[in-house]
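[1] Quick check, what structure comes out for this input:
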Amino acid sequence: MQQSYQFTADDADIILRTPESKLFRVHKSILSIASSVFKDMLAVPQSPSEPTKEDECGLPAVDVYDSAEDLEVLLRMIYPVAFPPIADLNTLSNAFIILDKYHTVGLQERLKPLLVSPPFLTTDPMRVYAIACRWGFKVEAAIAAPYASAIGISTFTCVEDMRYISGLDYHRMALLAQERREIGRGEILNKPATCRYCPQSFYDNFRPRLVERLLVGSEMFRDFGACMEVCFEVAKETENKHGAANCTHGRSHLEQFVISLAKSLQNMPTGQNAAA
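    The predicted structure is shown next:
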């Protein structure tokens, strides 16, 4: 981590020492306010640390059993310094664990928006859902549920997080996936074309292929833009194989159909009860 604050303050009154022998010179008052665990831990008299190159003042030292990376994330959330950079779900999951371990108050709330941010939702929604279920984050689980149901549990490779998805949570997600597929299939196959002069044969070929791409493929209902992109890709493939959809009014009616369909799919059930 490249933040300017390095936990080497001259006015620190205690040292936290990790298994890697990394030393964090910190302040009892700040730790005690943020964490009841630190408060109880620091109430016990500590022996002076042995002088080292990093510390020559003989401050009391406390050995902790958290990695230096995890402890630094915790301290950066406790201290009034720059928010810790969390670029992957491993770091984020560990952050929730250590915040819970030290009984910090309110700090998990700061990380919830990050958990359901687009980079994580689109790349690993099943794990986002699992983490939300683990900590009882109902709103975040509901946000992740449609993304996770689109991908499917067969792609879930993190066994450690998977154990926190209860049978009930998984059943709810399976029901959501089934409901969304049924509604989506009906929307795609039955939504009327906007122009009665457009070749019906085009839509007869276009609709089944679109069902396959959106309901079986990994792009299913990711977001409005992704849905639109897939629709136009399938339209182009259909035109190349079976002929164009253009009528005397040009291509605009196909575009209107695709936009209307994408909006309908975007408004399908989102799983507000997927982790109740």
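
[2] only C-alpha atoms for contact and neighbour calcs from this point on.
    Noted.

[3] Can you name the residues that contact Asp124?
    Under the criterion of C-alpha atoms under 8 Å, 6 or more residues apart in numbering, the neighbours of Asp124 are Ala148.

[4] Same question for Gln200.
    Gln200 neighbours (C-alpha under 8 Å, 6+ apart): none.

[5] That one and Cys231: what is the separation?
    17 Å (C-alpha to C-alpha, to the nearest Å).

[6] same deal with Asp169?
    31 Å.

[7] ok, these two, which is more surrounded?
    Cys231 (25 against 19; other C-alpha atoms under 10 Å).

[8] Next, the second sequence, to be compared with the first:
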Amino acid sequence: MSELGSTLQRLLHFVYPVPHPTISSLDELVTILEAAVKYEFLGVITSLRKQLISPDFLSNDPTRVFAIASRNDFDYEAQVASRHTLSIDMFNCPLSDDLRFITAHSYHRLFVLHKKRSADAQALLKIPEDVKCLQCSGPYYGAFVPPKWWKEFERMAKAELATRPTTDVIFSMPFLARAAEGSGCPRCAGSILDAHQFLSDLKRRIDDLPSTI
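    The predicted structure follows:
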């Protein structure tokens, strides 16, 4: 046996009929998982798969969770992790050694998910003509002119969705406040409040886009 004694001790804690230990880091989980796979401890593997997609791991390092799941052919866990990678700038996140062990096919699927969801979300950024600002929008020579806050929101939202194709940021109050401030119109803040139903529907439509590989 080439495994360290501490790894085997943790592994055996999963095997014996005692409460399973909580894994505190992905490094520790990977080490124990490798040993469990080597000795074909299926019950231990099942327990570790559940811990792999714990909220802390998914929040702190979803790309690495995806890599670990893909490397071990954990399809469900890879799908869960892929959804959480949407909340980060995947192409500027720190590299982990685990990415070295996944196939180009797995990484390509994740890349396609981000790219397609980003494009589809940006395509939904359309405003109906009944959303107006009392000061800066309205008919202009027969054509609809959207509120200035929308132009600012659309510009910022497209930039955000290009890197993180989720609604976590673009419908937050600070983000909407920036759109109102950037418009330069004193009444645009009120227009945003009046457009709450439209914004809620838009958020739901983006949230309903496919979000896993």
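
[9] And the TM-score between them?
    Scored against TM-score structural alignment, normalised by the length of the second structure, the superposed chains reach a TM-score of 0.81; 199 aligned residues with a C-alpha RMSD of 2.4 Å.

[10] just the strands in the stretch 51-200 of the first structure please.
    61-63 (DSSP state E, counting those that start in this stretch).

[11] can you pull out the helices in it?
    Using DSSP state H, counting those that start in this stretch, the helices found in the stretch 51-200 of the first structure span residues 68-78, 89-101, 107-115, 118-123, 125-134, 138-151, 159-162, 167-190, 200-215.

[12] Mind listing residues that contact the fourth one?
    Outside of helix 118-123 of the first structure, the residues that reach it under the criterion C-alpha under 8 Å, 6+ apart are Asp88, Leu89, Leu115, Val128, Ala144, Tyr147, Arg222.

[13] Distance from the chain centre to it, please.
    Distance of helix 118-123 of the first structure from the chain centroid (C-alpha atoms, centre = their mean, to the nearest Å) equals 6 Å.

[14] Where in the second structure does that helix align, residue-wise?
    Aligned using TM-score structural alignment, helix 118-123 of the first structure spans residues 55-60 in the second structure.

[15] what does the second one give?
    Applying TM-score structural alignment, one finds that helix 89-101 of the first structure aligns to the residue range 26-38 of the second structure.

[16] List the contacts of the matching stretch.
    3, 7-8, 10-11, 23, 42, 44-45, 48, 52, 57, 68.

[17] Report the contact partners of Ser32 of the first structure.
    Ser32 of the first structure neighbours (C-alpha under 8 Å, 6+ apart): Phe38, Lys39, Asp40, Leu42.

[18] go on, Tyr79 of the first structure?
    Per C-alpha under 8 Å, 6+ apart, neighbours of Tyr79 of the first structure: Ile30.

[19] Could you check which residue of the second structure pairs with it?
    So Tyr79 of the first structure corresponds to Tyr16, using TM-score structural alignment.

[20] any idea how far Val80 of the second structure is from its match?
    Taken as C-alpha to C-alpha, the span from Tyr16 of the second structure to Val80 of the second structure is 29 Å.

[21] For stretch 265-272 of the first structure, list every residue counted as buried.
    Going by neighbour count (16 or more other C-alpha atoms under 10 Å), the buried part of stretch 265-272 of the first structure is Leu265, Gln266, Met268, Thr270, Gly271, Gln272.
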